[in-house]
Every structure is written in C-alpha cells, then in structure tokens.
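Q: Sequence plus predicted model, see below.
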Amino acid sequence: MLEQLTSILDNVIYLDIETTGIDEKSSEIIEIGAIKIKNGIITTYKTLIRPRGRVPIEIYNLCTGLTEKELLGARSLNLIKSEVLEFLEDIPLICHNGNFERRFLEYNIPEIKNKILDSMELAAILEPWKKEFNLDSLVKEITSLNKNELHRALDDCIDTLKVVNSLLCRQWAREEQNKKKKTLYFVLNNDYNYLKKWEWTKYLLKPPFFIDEDYTYVNYEEYSKDQVKLKKVEIDYSLYEELLKHEDIWNNGGDFGYQYRKDQKEFSKKIRENFEKQERIFIEAPTGSGKTFAYVLIAAIETYLNKQKNRKDDSSFIISTNTKELQNQLIERDIPTILKKLRLDDKLNYGAMKGKGNYLCIDRLNKCESLEFDEKGNLALLFLRRLCEDGKYGDIENISYWAQKHFELDKYLKDVNCDSEQCKLEKCIKPCYLRTRYNDLRNENITVINHSLLSCWPYCEKKKINHIIIDEGHNLMEKCYDFFAEEFSSFEFLELLDMIEKGHPSILAMLLNLNASFGFRETIEKDKLNYLVNDIVVNINILINDFRSMRLVSGEYNFTTEFFIPREDLQGITKVLGSEISVLKESIYPLYKLINDYISNITQDDEINGDTDYKNISDYVAKLKSAFDILDKFLEKSTYYAKILEVDSEYKTFVLKNIPLNVGELVNEHMLKEVKSTTFISATLRIENSFNRMKRHLGQNNAKEFLIPSTFDLKNRTKIFALNNVGRYDESGFIKKISKFIFNTAQKLNGHILVLFNNNARRLAVNEELEILTRGTKIEVHTNKKSIGALNDKNRIVIILGSKGFFEGIDVPGDALNCVMLDKLPNYSPEFPILRAITTYQKKGYQDVNYPQLCIKVKQIYGRLIRSTFDYGYFIILDPGQNSYTIRNLERDLGGPNIEFAPTNKILSEIEFNYNNWKRNNINIILNNLKKNNKNIEQNFNNEAKKHKMFWELYKIENEQYYFKNMNFKLKGKI
C-alpha cells in the first residue's frame, strides 16, 4: 500500500500519534506514525512507546492488532526521542486536528520545534459547508476509500495524506469549472493582509503540469449521494393513514426496519380529520409511537392532493418545533425520508425558517472591522465568506461545532448576523441565504419553524399560517411567558443610546443627511442630544448603584424578584426603587420627543417614499417610545402581570419585565387567531393523567383530545433510582460524591451517559471534578449539545453533562445512551417571581403551580432514555428531595417502574447484571426474529443489530455456540 502512495505536497511530513487519553498532562503517547515526503521520495516511520502508567483496556480495541504484551515490550519515550527528531528534521508537520498533536508534543517531546499545519483547518476553509471535519467523515465524503473504524497511527497518516490530496484536487477542480472567479491563492495574497503567510497559503497554488489522474480515489461530488435505491411501488394517496399498513412502501430500500402499528394509524387519522374539519386537538403520543412519521405523512399527502386541486391555502402546512435542533432533524432526516418513501420528494417543497438573527449577513460580514486585525480574525472572515458567498448556506446553527470553536466565531457572530431591524429582505440584492429562504416561502408546502418564531410570525406577507402542527406542544406551558413578555434591558438601551453618535451610520449623521435632503428645515442640536443621553445614562447608573448599596445580589447568580411582591426582608425596595425607575422613564421622554420633532419638522407633510434615513430614524424613535411605555407599565401594579426585576450578578446591568399571566388569551390572539386547524402533539401533554391543565393554560378548553397508549415496556426495560446517600444538592460534599458516582458508573458502562443539571454552576463544578477523576483514562467529558453525537461511537467512552437545554430534543437510540441522571428535581424556588405572582394574584397553592412544570420536565428527561423497542437503562435522580407527594405523583405520571431509593454502592454492584440481562434479551429477540424469517444468522445478525443501534457484534458461531463482543468483554454460550 505504501508503495502506491503519491503526494501533491513535497517536503512535508504527515504525522499522527495515539495516546492513552485526551489530556496531555495526565495521558501518554503510546504510538507515533509518520510519512515523510522529501524531494519526491516517500519514507515512513512508526514506533510504539512503552507507557509509564496504566493503559485503559479500551485502547486495545481502538488500536487494531495492538496487544498489551507488544506495548509493554516497546521502548520508552526517552529511548525513541532521538530517532523521532532525526526523522522529523525541521520539515513542516501535517496533523489532522493539529491542536491535539501540538499539545502532546509540546508537553512530552518539547524538542520538536517543527511548524504544525492542521489539515482540519484546511478542510474547513476549503469546504466550510460540511457538518463534520473529523478524519473518518472526510474519508467517507471526499474519497472513495473505506475508512476502518479502528485506528493505528501510520494508517491515520495515510488517510490524512489522501484527504489533503483530495481537498486540494477538489478545490482546483472547482476553480477550473469557474474560471471567472479568482483562485483562492490569489484572493489570500491580495485581499487578506494576515493570510499571505498562513501556513497553507503556498500549497493552494496548483502546480504546473499537475496530473490529477494519479489520485483516482478522489470523489469530486460536492454532496454525498443518497445510497438508498427504491423499487417502484404504486401508491394511492387517497388512502392517507391507511398507507401505514403497506410495509412495502416503508421498507422499500431496506434502510430501516418498519413495523405497522395500529396506534400510529389511529392518531395519524386524528390529525387528518382535524385538518379537514378545521378544528383543534391535543394528542399525547408517547416516545416511540411514531408521532413525527404520523404527522409528516398527513402533512405531505394533504398538501400534495390540495396542490393538485389548486387549493393554495390548504396546500401548505407549518410545523412548529421547540428548538432549532429539532428543526434541523426534521429538515435533514425525517421529512426527506418520508417524502422519498412516498415518492413525493420531487413534488413537494419544504424548508426551515428561523428568526433573522440566525442567519449570516454578507453585507455586515464585509463591514465587520474586528475581523481585519490578525490572522485568526482573517481566517474567521475567510471561513464565513466562503460559507455564504453563493447564497447556498448561511444558517449559523448549521456551522460545524468544531469550526465555531476553532475560528472563535462566537466573538463575531453578533456583528455579522442579520439585523432584524435593518435587514430589508424584499430589497436585498446580495446572494443571501435568508433572502432565498424568504422568497421560497410563498411556494413552500411544508415549512418547519420554532415556537419562538410562531409567537411573532414575521413573514406573514409571504406565507400565511393556515394549518399548523405544534410538535413538542408542552413547551408552550412555560415558554409562553417569555414569548409575550416585554422587557427593558439597561445594557441594550445603552447600546441604543450609543447609536446616536457611534452608529453605522449614526442617528445624528442620518438626521443631518435627512435635513440636508429637505432643505435644512431644522437646526440639529448635537449638544442637546448629548445632554439628554447623558441624563439617561446617569439615571441608569443611579439605579445600578442603588442595587449595589442594597446588596441585592448574594453569590454568583443574578438577583430576581417580583417587584411588587418581594420576599419579606425586601419589602421596602418597591417604594425606594419605584421613584428612581420613574425618573429614568421621565428622562427618556425628552429624547424621544426631540428626535421625533426633528423628523416631523424636517419632512413636514411631504410624501416620503423609501427614504432609508427616514425609515431608520423612525424605527429608532419607535424603540425609544417602546422603552418609555414598558417602564410606565412596569410601575403600575396589576394582578394580570408579573413585574420582574433582574439584576446582573456583577451589577453591570439590569432588566425590568412585564410578564402577562393570562397567556392562554394571548396564544389565541397572537398565535392562532386566523389559523384554520391546529394540532398540539407531544409525548407529555397530560399532567396527573389529564389534558385539562395544559388546555386551560393555553386557552384551548374546547379543543379535542386523543391519547396513545405507551409503546414501550418501561416497567421491564428501565429502572428508576433515587440516591439516598449523597446528600442534598446544596450540601458541601454533594458535588464530589455525585462526580465519583458518575465516574464509577461510566467505568462500569463504558460511558454512554447523559447527566442533566438544573443549575449551570453545579454542572461546571462536576465537570471540574470529572476532569481530575478521568485523567489518564479514555473517558471523555463533554458539555456542549453538539457533542451528543459522540455517544454513538462505540469506541469512545463519553459522558455528556447537560444543562436545561438538554432536557429534551436529545434522540439517541440503542446502546449509545443507556443511563440518564438528573442532579435534582426541577422544583420552582418559592421566590420564583412568576410563581409568587400566580400564587398571590390567582390564589393558587405552590404545588398547583410547581408540579405541572416539574412533571412535564421529568417526563421529558425520562423520555431521553427509551427511544426504541430495544432501548433499556437506568434513570437516576441524584437528589430526589424530601417531598414524598412529588415522588409518588411522578411514579404515576412516568408510567415506568417504582422509584427505588438506594445507595450508590448498591446500584454499582447490580449495574452489570442488569445491563447484561437487557443485552441478552435484545440478542434473543434478534436471533428469534431471524430464525422465524429463515434468515442466515451469521450473515444477518450484525446488520440487524446495527439497524437497531446496538453495539453487540456476532463474530463467530462454533459448535452451536454464539460468540459476541461488545467493547471490552465477550459473551459466549447458547442463546
């Protein structure tokens, strides 16, 4: 294989290392592989390095053919240093994810001074639209090679070399196809001051007489093609949900195992009838009941048939989800799969729509000065420009997580996203992705939005909402308070004031320009404007100083209170602060009036047609008036609103909120007023076995309701534990105890654990403890939601520490996730402002307000564990609290086994036994199904197991004995 290697780049070395962990200070390098290309001659180097400490057993599974005997017989690091240095010389090193190698080499072999080029960085710059830049993904997508899941250092060097060759070949092919555009090499040398000396720049120039025929493995397809081939199946769309019985439609292509379920057909029928009768309905469809399948089927067929009949209003469906991640899942996986099976993929249009701030703005990107000052900024600018230059991409949510971190995009995104006020989609002439999506809306049959966008649907001029499916409808219970809240933020208002002189363009400049355009009808008094601005700034600072002198903040959290119903020791703050807030309010009015008078006097009664300055100043005046009105309403005590004061933990800013308590009326008025049919659907709509609480809260008392029985055998496939020996969440030893328990559980289960926290400070504290406990091991601890995919890798031991944003929307079926932990029950604090307002003004008890939201959240969290019939595992509440009423109610509402109080040692001692039983049961089910269908077990078992996301593998049958392997152990015996 090495003899056939060719390299585009010369005088470079491809290098890879294998290590015992991911922390360079506590882990060791155990293997080095390298390929040197010097003056066209290729040589290789590889060596094992004897470790000083223990090597985690999973390393031997990860590294093909590596044995403990071989590794312990290798030379020490000190003995191989000189020959490594001799081989590397001072030639540049190319590493995939160069930051990892750089850290380990600097710590373990600091004598290596070679420049390190990161091929992941090259891939991100050349093809920024990719979701993943890891080596396995790139080999799969841009080459025709088959990447082995198991790794050795030299093998990864070969793959890196071929990936770099492929990236360059693909880039030059793109440049060849579009000769009107400047080459990337030319652009870097002429348009980016700090990228002329970027390590990769010189390699982007295509060599003269380059022959790409030497690189036959390069895949030049820009997008990976769908490999699923479908047979021609006749489909009668008038059958609607009856089509669910036709397994030949859904199993066509063999890409997933479909089984008809009567319950799924029944609630799919309810969705259709609700659409046709133009009614409203609540449907609780438990996890695994196929709710997405059911509603997308109806949405697709109804829109298609009505499109055929030219009934435009009924040929469009809106699907509203809770999060952007769920939007992406529907658009990238669920909808295209179902449409393809129905043979409607070329007959219907679909897409996602988000708020403007979720998209890149090319105009703002090109004006962003902070990207111009250094190489890092220039790289970020180059990445973002290449991503959105043709208008095909621009959704910030779809940018690779690695790229976001590597290019430090969080620093710049607020300056380069679309501005909701300034962005005029109908007039934009840039190749803008948002503008493309906006224009597509009119003819789109299925549009996926999120609940936040639904609450203020801003695109009604392009698309009216006629029929809507509100998936994860339970989220409206709490989120409606945020949707309909009005708030004054001191930080945002100060930014607004800055725009008078420092805006781009400034309000002052626009006033002067507008005045000149209309013949200088006004005298613009800059000093007066500045005086009024300074007066407001002083009043804001007085309030902040008041908060500080009252010592409202204690600890590291923001202070919040219901302004008119504070806790007893703060009863006097309303009177003291009320007068200061009133002074602030009154100081805003003169600024509003002055600027408003300016534009009135300048334009007088003249007709204004499309004047940008006039429109921008008018928008600005409207914001000033809105701030005045919000403060005015805040100071008025009302039984219909919660008035919330929030003070930043460092006294830098404050927020005043008016939150309506009658959200049901607002749902009907602002979200559903002109909608023909509405379907609320979720796995968790019932509280205390009834829809009534949810229906009353959302103002849908007359809506119909439908319940689907539980799909999974939760009682036998899960166990629910509440720990009774780690103490309460606010006790000093709690963090250390639960961290140790999480670590021990990860060792028993080889990871695949999701730990959820109600409080981010606890999550960070546990993360710090686990960093210490996992040193020298292969256990990875992640805290970002985009790392969830790491759970699916059977060769990685992964713990995900999640915040409240992880409570739902995590869909990880199979062996990838088999233990979910919750730090404590998500109770409201008695001081929670909305709770205080409801219990005071609406005379409700604490449990009446607290339990519904707690029930919904815990049901959602428990639902992360079981996503398919083959799923199993533990749900563990680390601190269950002391309220037996809550625990007993949860037992009823969760629909699973009894909640068992137990110490950590009991759980750890039983865990392997329980998990092996569940796994054996899964094996039996698959074997019996194969036998029942007369399929060859040896040929089909692994495909079936993979289809159901199981990590078990059958590796041989001998003397009627089945031998299985699963990560670190083997199971044999007659099954």
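A: Received, thanks.
Q: Going by C-alpha atoms from here, please, whenever you check contacts or count neighbours.
A: Will do.
Q: longest strand of this protein?
A: Ranked by residue count, the top strand of the chain under DSSP state E comes out as strand 29-38.
Q: buried set for the top helix by length along the chain?
A: Of all the elements of type helix in the chain, the one with the most residues (DSSP state H) is helix 573-603. Residues 573-574, 577-578, 580-582, 584-585, 587-589, 591-592, 594-596, 598-599, 602-603 are the ones in helix 573-603 that count as buried (16 or more other C-alpha atoms under 10 Å).
Q: So which elements touch it?
A: helix 507-517, helix 526-549, helix 612-634 (3 or more C-alpha pairs under 8 Å, 6 or more residues apart in numbering; DSSP states H and E).
Q: Kindly state which of those is positioned closest to residue 771.
A: Closest of the helices and strands packed on helix 573-603 to residue 771 is helix 526-549, at 35.6 Å (criterion: C-alpha to C-alpha).
Q: Can you give me the buried ones in the closest one?
A: In helix 526-549, counting by 16+ other C-alpha under 10 Å, buried: 529, 532-533, 536-537, 539-541, 543-544, 546-548.
Q: what's the answer for stretch 709-716, then?
A: 710-712, 714.
Q: And for stretch 431-448?
A: Residues 431-435, 437-438, 440-442, 444-448 are the ones in stretch 431-448 that count as buried (16+ other C-alpha under 10 Å).
Q: can you check stretch 842-854 too?
A: Those would be 849-854, for stretch 842-854 by 16+ other C-alpha under 10 Å.
Q: now swap in stretch 136-146 and tell me
A: 136, 138-139, 141-143.
Q: Run the chain-centre distance for that stretch.
A: Per C-alpha atoms, centre = their mean, to the nearest Å, the displacement of stretch 136-146 from the mean C-alpha position of its chain is 25 Å.
Q: One more: stretch 256-274?
A: 29 Å.
Q: Could you do stretch 488-508 as well?
A: With C-alpha atoms, centre = their mean, you get 31 Å for stretch 488-508.
Q: So what touches it?
A: Residues outside stretch 488-508 that contact it (C-alpha atoms under 8 Å, 6 or more residues apart in numbering) are 509, 526, 533, 537, 540, 617, 627, 630-631, 653-657.
Q: Can I get the buried residues of stretch 136-146 in JSON lines including secondary structure and distance to residue 888?
A: What follows is these, written out as JSON lines (DSSP: H, G, I helix; E, B strand; the rest coil; distance: C-alpha to C-alpha, whole Å):
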{"residue": "136", "secondary structure": "helix", "distance to residue 888": "47"}
{"residue": "138", "secondary structure": "helix", "distance to residue 888": "50"}
{"residue": "139", "secondary structure": "helix", "distance to residue 888": "52"}
{"residue": "141", "secondary structure": "helix", "distance to residue 888": "51"}
{"residue": "142", "secondary structure": "helix", "distance to residue 888": "55"}
{"residue": "143", "secondary structure": "strand", "distance to residue 888": "56"}
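Q: also this one, for the comparison:
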Amino acid sequence: MTSIVSLDIETTGLDPMNDAIIEIGAVKFNGNRIEAEFSQLINPGRPIPQMITQLTGITNEMVHKEPPIKAIIQDFADFVGDSPVLGHNVRFDLSFLRRQNILEYNDIIDTYELAAVFLPTASRYNLGALGQLLSIPFPATHRALDDARATRGVYEKLIRKAGELPIDLLAELVRQGDRTDWIGSFALQQVLRARSREPIQARKALHVSSGPLFEKPAGKIVIGAEPENGNARLDIDEVSAILEHGGPFSKFFSSYEYRPQQLEMLKAIARSFSEGQHMLVEAGTGTGKSFAYLVPAAMWAMQTNTRVVISTNTINLQDQLINKDIPDLREALGIDLRATVLKGRSNYLCPRRFEMLRQRGPETAEEMRVLGKVMIWLHEGGTGDRNEINLNQSPEWDVWMKISAEDEGCKSETCLSRTGGECPFYRSRQAASIAHLIIVNHALLLSDVAAGNRILPEYNYLIIDEGHHMEEATTGALAFKVNQYDFDRLIHELGGLNSGLLGRFLIQLQGILLPSDLAAVQTTVRQVSDLAFKITSLNNQFFEAVDNFLTDQRDGRPMGTYPQQERIQNSTRTLPSWDLVEEIWYDESEELKEMLNLITGLIRAGSPDEENSNEELEDIIGNLATVASRFSEISSNITSLVSKPDSLQIYWIEKQPTSNRITLQMAPLHIGPLMEKHLWHQKTSVVLTSATLTTHGEFDYLRSRLNADEADELALGSPFDYENSALLYLINDIPEITDAYGYQKSLESGLVRLAKATNGRMLVLFTSYAQLKKTSQAIAGGMADAGIQIYEQGVGASANALLENFRGADKAVLLGTRAFWEGVDIPGEALSVLAITKLPFDVPSDPIIAARSETYEDPFNEYSLPEAILKFRQGFGRLIRTQSDRGVVAVFDKRLLTKKYGKLFIESIPECHMVTGSLSELPRTAAKWLNL
C-alpha cells in the first residue's frame, strides 16, 4: 500500500495572494499505521486577526519567535515526498502551499468530495460536522495537526464505507469519475484495486425506494374536493371532546395540557369547514395551533371523504406535521388517516433522466459529484425526494435540474412505460390523490393555482399555517431572475454539431432518418449553432450596456460594499443610457425568436414515431424542449423589463460588489388579487393562521395585503404568563440610531456587559448583516475574556447548525439577522436574554418595498409600520417558548420611547413586566430578573 499524507494549514485569512500560513500540520500514514507526524508554527510576518486567534487559539505571541515559511517549507516538502496528499477542501490548502512551489504533481484526495458522495444525506460537510457524524474525536480549536488527524479519521471511515459497496457500483463510480477531473477519483481507484479479484457483474439499475406512503391503503380510497353529502357538518361537541379533559388526547399524551385557547381555535375551524366560511386566526405562542387545526381537518376529511390541503412556509413545520403530529393524531384517535407531503416537480428525481445521465456519463466534476451522490443515495434506499440529500446551491442544483422531474413534457404514461411507474413525482401525485391531508408549502400553493392546478389534485378546503409569510413566499415563487451566467449555461447546454444536446441529437438520428433528411437536420443544427454564437456575442454587449447604465446611475463612482439595485420604471426607459440597452436587446430578441423557431422545427423533425421508439432520443428532445422553454421565458421577461412593462410587475437590476454579477429581476406588485381569484373566491373554506397576523390588535393590514375582505377573524392570546416570565427592558439613554458612531459604541459595550452579567445565553437580533459583522468583531475580545463563545450567522455553518451549537454551549451568544427573527425555538435556560438591536423596518430603497409603498397614500403608517410591527412580534416570540421559560427582552432602539409609533410596537406584544432604564442598569436588572 502507498503511504498517504494528511495535511492541514492555518492562515491569517482566505486569500492565498494576500494572506499567509501560520501553521502546518501533517500525518503520514499507511493503512492503520501512522508513520510520522509534522507540526510547525510559522511567523506570517503580519498580525494575526482576532477572529483567527479566536478560531485557532494561535496568538501573535505564539508565532513571534517561530521561523518564516521560507525557512521550513523544504523540510515539509521532503516530509511529503511524492505521497498522495489528503485534505479537507484540500484545494484551499494547496492554493497556499503551491505558491511556495511544492506539491505540484502529487495525487490529491479530498475528504470533502468523498463525503459529498458517500454521505449524501449528511446535513453538513465541514470537518467538525463529519467528525461528529462519524464518531471521530474533534478538538474545540482549529489547530493544523489536530485537523490533519481528524481528516485522516474521516478518510478511513469513508474508504471503509466505499469498500463495503457492491463491486459493480464501486466500479461504475470509478469509471464515471475517470471521465472528468473529479478530485475523488484517485481514492476510489485504490479501493477498487484492492478488491480487484472480485468479479464485477453487469451494470445494474438503481431503484427508487417506494417508502411506506405508497403501500396500498385500507378503507375508502376515492377522495373528493367536496363532501359526498352536501349537508355534511361536524358535531362541534364531539370534535371538542377530543381535546377536553378525559378525552383521547389527555389519555394518549402523558404531559398533556388543556388549553382553552386551543379548544376555541378548534371549534372555530370546525364551524368554518361545516359552514363553508373563510377565517383568519391569530393564535399566540403556546396555543398548540397545529393540533387545533389538525383535529378538525382530520375529522372533516374522514367523515366527509374530502381532502384538506395544509400549507406551511417552512420545511421544519412540514416535517413536524408529517413525522410527529399526524402520526400522534392517528394513534391517539385510532383512525386510518392518510397524509402526504407534495412538492414541486423539481424536488423529485426522474429515474428516466437519471439513467440517461448514467449512460452518457458526466461531463464535469459537478455532474460526477451529483451522479455519485445520487447513486449512493438510491443504493441506501433513497426515495427520490431532493430534500433528503445535501446539494450545494449553485452548480449542484444546476445538475440536479437535469435529472429532476422538471421535464414538463413527461406524462404519467411515459413514466409507466419507461420506469414502471417508479417516478417519485408521479408516485407522490398518486399518494396525494388518495390522501385525506395533503401538506404543501406556500410557494407551491400559489404557483400551482397560478399555473392552472397542474400539480395539486382538486381541493376546496385549505389551511394556511405561518400565514404571515404568504405574501413574501408567493412573491418569491412568482418572481423571475436571470443573469449572464444563466444565458451562457443554456447556450453551452444547447451545444452545436459536435457537442451538447444538439450534438447528441444528431448522433441519435443517424440510422433513423434518410440521408437527405439527416442532411437537412444537420443544416438546421448548423443554423442554430451560428445563431447561438451571435446571441452569445449580443448578450455580452447587452450586459455590458446594462453595466454602463448602472455606472451612469451611480455617476461613475466605484461600487460600494452593498449591491447596487436600480428599479426600472417608465422614467428610467427615457434615459439616454437606456437607449443602447433597448437597441441591443431588440436585436438579441429577434435572433432568439429565429433560434427558437428552428429548435421547434428540430423537435418536430426528430420526434420518433411508435415504430422507431428511442428512449435516449426522447430524453434529448425533452431536454431541448426544456431549454427552448427557458429561453422563451427569459426573452419574454427581459422584453417586459426593457421596453414593454406590465403595470402589475416590479422590475429592477442588481449588481453584486464582489463578483460584479448583474442580475435582471421582476416580481409581482400585488399577490392579493391572485389570492382573491384563486383562493378566497374559489375555495369553500380557507383558514389562515399564525402567531402574528395583527398589528395593534387589528387584522386590517393583513386583510388589505391578501385581499381577505370576506374572512371572519379570531384573535387568541397566549396561555403563557408573560407578566411574570418576561421582562421588557427599554433603554432610555442610548444614542439615537441616527448618531451612528455613538449608537454603535453603546450597543457594543452594552452587549458585552449584558452577556457577562447573564453568562451568555443570549440571542442578538440584527436588521443588517453588515452591522452584525461589525459588532461581532468589536465584541469578540470582551466576550472571549469572559469565556463566552460567539456564534455568528454567515460564518460557514447553517442556521440549524448554529442553533445546535448554541443550545449545547455553556456560555454563548448567538448573533443573527433575518433567519433568526422567527422560527427559532430554544426553550429553557439555553436562551434567557433576547437583545433587539433595531426596530425591523424594511429598507425603503429595496425595489419591492419601494414599489409597494407607492400604492399607499401614507406609505409609512399604512405599509412600513405594520410590516415592522409584525417582524418585531416575531422576534419577541423567540424568548418564551414554554410555560416554565423566564427571560429578558432588551431593546437597544430608543425610538420605542421617542417616537409616537413606539407605543404601537409595545401594545402589539403580550403584556409583560416592563422597565425603562439606563444602559448601565440593564446588566444588573437582567441578572436580578434571572435570579443570577
């Protein structure tokens, strides 16, 4: 066996051109035997940033007398020799080390790449998370030798997993990997070589696991949109008895608590379904609203044989409903309740398209990574639902789209004939057709009705939970964005005579078409290829003209630290710098029309008849149709943005300061008319609920945004005793936020003193990531002195990972922005202090906010203020999560006291113990309230 060197470096930053190495650690090993270790601190010749010291424990004093990199680099190169180099995200380490002219030709093994394939369902692939997942000890600080040892441990576990695969599957992974420059190939070749005496069987199909949802159900399976009995009604007393003292729930749940608010909500929903009414229900934290709507929904569906759709905003709530609440409900009541989650087409794997990718092989490292990931996932029993696996956002999602069920041309008949009905999308549709309860998300709900109900089976009874997100989620679902990369990717995918879809198209037609017909098709493909070249050139000119327009809009000044956003309005289109944008786009759109017409002709000419059925050709034609459809959508929407606007759409252009990427975007101005047309007016009963639907006790704002004029309303308070559990501290001497310097300094010192007084256990909510970063850097030293760990949103880990770490820490502060203002559930002492830095007003220059503000006579009071109050209420709700919770909410924004609207915020949250005092008194008051 060959010796391998596992290495890791610590650096002053992430840029190999401008940052320096401060430590190298390496382990040389052969199988289970460690042959040697290398560890060396290095003087970088510059100060080590405080953040790096906090992360690694390496201080300026520690490296002061250590040698520079030039003095030790040859010793390290000799240590490695010609051994394969192993690392986690090893290209990062090599980007620094190869600047020292070493390790240029060593074979490379990357545990990140191997983990991304062999652990397809892992939530994270950073070294610490993998160590925890694979039970490998991992130190608290990032030191190079410790990380190199951990990397070796991860590698051994992953290689062992690879060695246990069926030999034919391992051989295919090696064969597919050899087609590309995928960095995981070398390691798998070694595993396969070690098993070279085993016979390799013929390539086998990989099947999608059916899962329990698709077993043949008991009971009646025909579910309708309306009750079979037109006079069907729920017996309110009978349904209420389920949650009463002595009822099924009190017997089933050992810790069951009777909550009158929950019972009142249940009765209201039961009446709404029985009487065919719409309803808005605000149910405060602790009401138990999921069971308050699940019980009447289940009883209605079971008794009337009618399906009920439940829409949520978050995956977490979907998982809670389908994996916990509904099974508990089914068991407590002893009923055969069928429920399923239904998602958009792109969430499901298409076995037919996946097999096509396996047959032709990956063309890029990203395609190989996703192909390998899916092969392992299916081998381990994957169901074909994208959310089961971890996909990196951009390149891997692009690959996934090529193997997903997003192909609109695919029909259920094709699925049955080609895959035996194995397609997860059609199986989920089948499961939904016989389910009493169908769980979806808001984005799918409204995009489905806007597209003519092509995904959900017919339904007339709907519950919308997390309803305060309805407008935002629908706006996102119906929004459009495109950048130059999207254009280039589509052109590349299209290809030409010898590449891409068109090249594969011609290969498949050989032997099917007569020579004269094939020659005609080749001529058309050449024309399409020539047009694609012209379109690429025009598109470069178009985005260059857009860039020049943006430069004019900022008067030639360089980009700042924030993205530049420019709304495109009628007045914009009269500017001189817009003329060239319009002229170039006109030329490009005309070429696009011609190209799309030719592609349509190719699809028609190449479509096989029944006698010449060709599965791969069908797949290529389906992909061509998808690319053409995407081009058509892009062309139509950019034309609207450039010269033919729709008055019901918002248009803007955004340029990123770091990548300089320019994105054209549009979004609907209002979603209320859509809801009114497709939900309020079409459905028999719609119940929209959330913990925050009212502003200052009124539903008026939400009604106006969602056109919910006809809905009844019910506002239920929380069963929690906020007066005795929550202290609201309003700081009266902090500078106004308009005094940016004074305010920021007071915030920083106040947070440090508050955290020290309460032993951390604090969540700090920001309204901007820039302020979060600035504050984090400023308070890091003071927190470290007190042994308080800072967890900061945006530094590598996901929101869920940060929450896990925060919950498990003894003394910690979590800094978060938008994602943490709601949906965060940290009961008990892990969270005792909530600090709100600023009132959460939206940025008025945001294109969507600005456009919607213009539809009001008094934009601030009618739009900005209600939105901010709803967000403030959500943030406040993070603190008290159970009856026994006790905590402090400290607001570092004096506007609650100095502005007339301040009292509207205070009066919109539950009545709690309120104290107005100085910043200096806050730590002592908080500690006293928490009995510290």
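A: Received, thanks. This is a predicted model, so every value here is computed, not measured.
Q: about what we covered before: turn the buried residues of stretch 136-146 of the first structure into JSON lines, columns for distance to residue 269 of the first structure.
A: Formatted as JSON lines, these follow (distance: C-alpha to C-alpha, whole Å):
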{"residue": "136", "distance to residue 269 of the first structure": "43"}
{"residue": "138", "distance to residue 269 of the first structure": "43"}
{"residue": "139", "distance to residue 269 of the first structure": "44"}
{"residue": "141", "distance to residue 269 of the first structure": "40"}
{"residue": "142", "distance to residue 269 of the first structure": "43"}
{"residue": "143", "distance to residue 269 of the first structure": "45"}
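Q: What is the three-state secondary structure of the alignment partner in the first structure of residue 257 of the second structure?
A: For residue 257 of the second structure, the aligned residue in the first structure is residue 259 (criterion: TM-score structural alignment). Taken by DSSP: H, G, I helix; E, B strand; the rest coil, the conformation at residue 259 of the first structure corresponds to coil.
Q: For the nearest residue to residue 259 of the first structure once chain neighbours are set aside, give its distance to residue 291 of the first structure.
A: Of all residues not flanking residue 259 of the first structure in the chain, residue 247 sits nearest, at 7.0 Å (C-alpha to C-alpha, 6 or more residues apart in numbering). Distance of residue 247 of the first structure to residue 291 of the first structure, computed by C-alpha to C-alpha, to the nearest Å: 17 Å.
Q: Counting neighbours, go ahead and name the busier of those two.
A: In terms of neighbours (other C-alpha atoms under 10 Å), residue 291 is the more surrounded of residue 247 of the first structure and residue 291; the figures are 23 against 13.
Q: Aligned to the more buried one, what sits in the second structure?
A: Per TM-score structural alignment, residue 291 of the first structure is aligned with residue 289.
Q: and what of residue 278 of the first structure?
A: Looks like residue 278 of the first structure aligns to residue 276 there (TM-score structural alignment).
Q: Surely that match is in contact with residue 681?
A: No - with contact taken as C-alpha atoms under 8 Å, residue 276 of the second structure and residue 681 are classed as non-touching, separated by 11.6 Å.
Q: circling back to that earlier point, mind checking the helices and strands packed on helix 573-603 of the first structure for the one nearest to residue 755 of the first structure?
A: Judging these by C-alpha to C-alpha, what sits closest to residue 755 of the first structure is helix 526-549, at 35.7 Å.
Q: Show me what the closest one is packed against.
A: Using 3+ C-alpha pairs under 8 Å, 6+ apart, helix 526-549 of the first structure is in contact with helix 490-502, helix 573-603.
Q: May I see those helices arranged in CSV, with distance to residue 859 of the first structure as well?
A: Listed next are those as CSV, based on distance: least, C-alpha to C-alpha, whole Å:
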stretch, distance to residue 859 of the first structure
helix 490-502, 37
helix 573-603, 38
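Q: quick one: which of those is nearest residue 397 of the first structure?
A: helix 490-502 (23.6 Å).
Q: Now do the closest one against helix 612-634, angle only.
A: Angle, helix 490-502 of the first structure to helix 612-634, by axes from the mean of the first three to the mean of the last three C-alpha atoms, to 10 degrees: 150 degrees.
Q: Any buried residues in helix 490-502 of the first structure, and which?
A: So, applying 16+ other C-alpha under 10 Å, buried residues of helix 490-502 of the first structure: 490, 493, 497, 500.
Q: related to what we said a few turns ago, thought the match of residue 257 of the second structure was touching residue 246?
A: No - taking contacts as C-alpha under 8 Å, residue 259 of the first structure lies outside contact range of residue 246: 9.6 Å.
Q: okay, now the match of residue 257 of the second structure: neighbour count?
A: With other C-alpha under 10 Å as criterion, residue 259 of the first structure counts 12.
Q: can you pull the contacts of the alignment partner in the second structure of residue 860 of the first structure?
A: Taking TM-score structural alignment, residue 860 of the first structure has residue 874 as its aligned residue in the second structure. By C-alpha under 8 Å, 6+ apart, the residues touching residue 874 of the second structure are 691-692, 821-822.
Q: what helix or strand is residue 874 of the second structure on?
A: Here residue 874 of the second structure, judged by DSSP states H and E, is contained in helix 865-876.
Q: Mean deviation, whichever helix or strand comes after that helix versus the first structure?
A: For helix 865-876 of the second structure, the following helix or strand on the C-terminal side (DSSP H and E) is strand 887-891. Compared with the first structure after fitting, strand 887-891 of the second structure has a mean deviation of 2.0 Å; criterion: mean C-alpha distance after the TM-score superposition for the first structure.
Q: I'd like to check what contacts the helix or strand just after strand 887-891 of the second structure. Which residues are they?
A: As assigned by DSSP H and E, the chain's next helix or strand after strand 887-891 of the second structure is helix 895-898. For helix 895-898 of the second structure, contacts defined as C-alpha under 8 Å, 6+ apart pick out 730, 732, 736, 902-903, 905-906.
Q: Which of these sits closest to residue 621 of the second structure?
A: Once C-alpha to C-alpha is applied, the member of the contacts of helix 895-898 of the second structure that ends up nearest residue 621 of the second structure is residue 905, at 57.0 Å.
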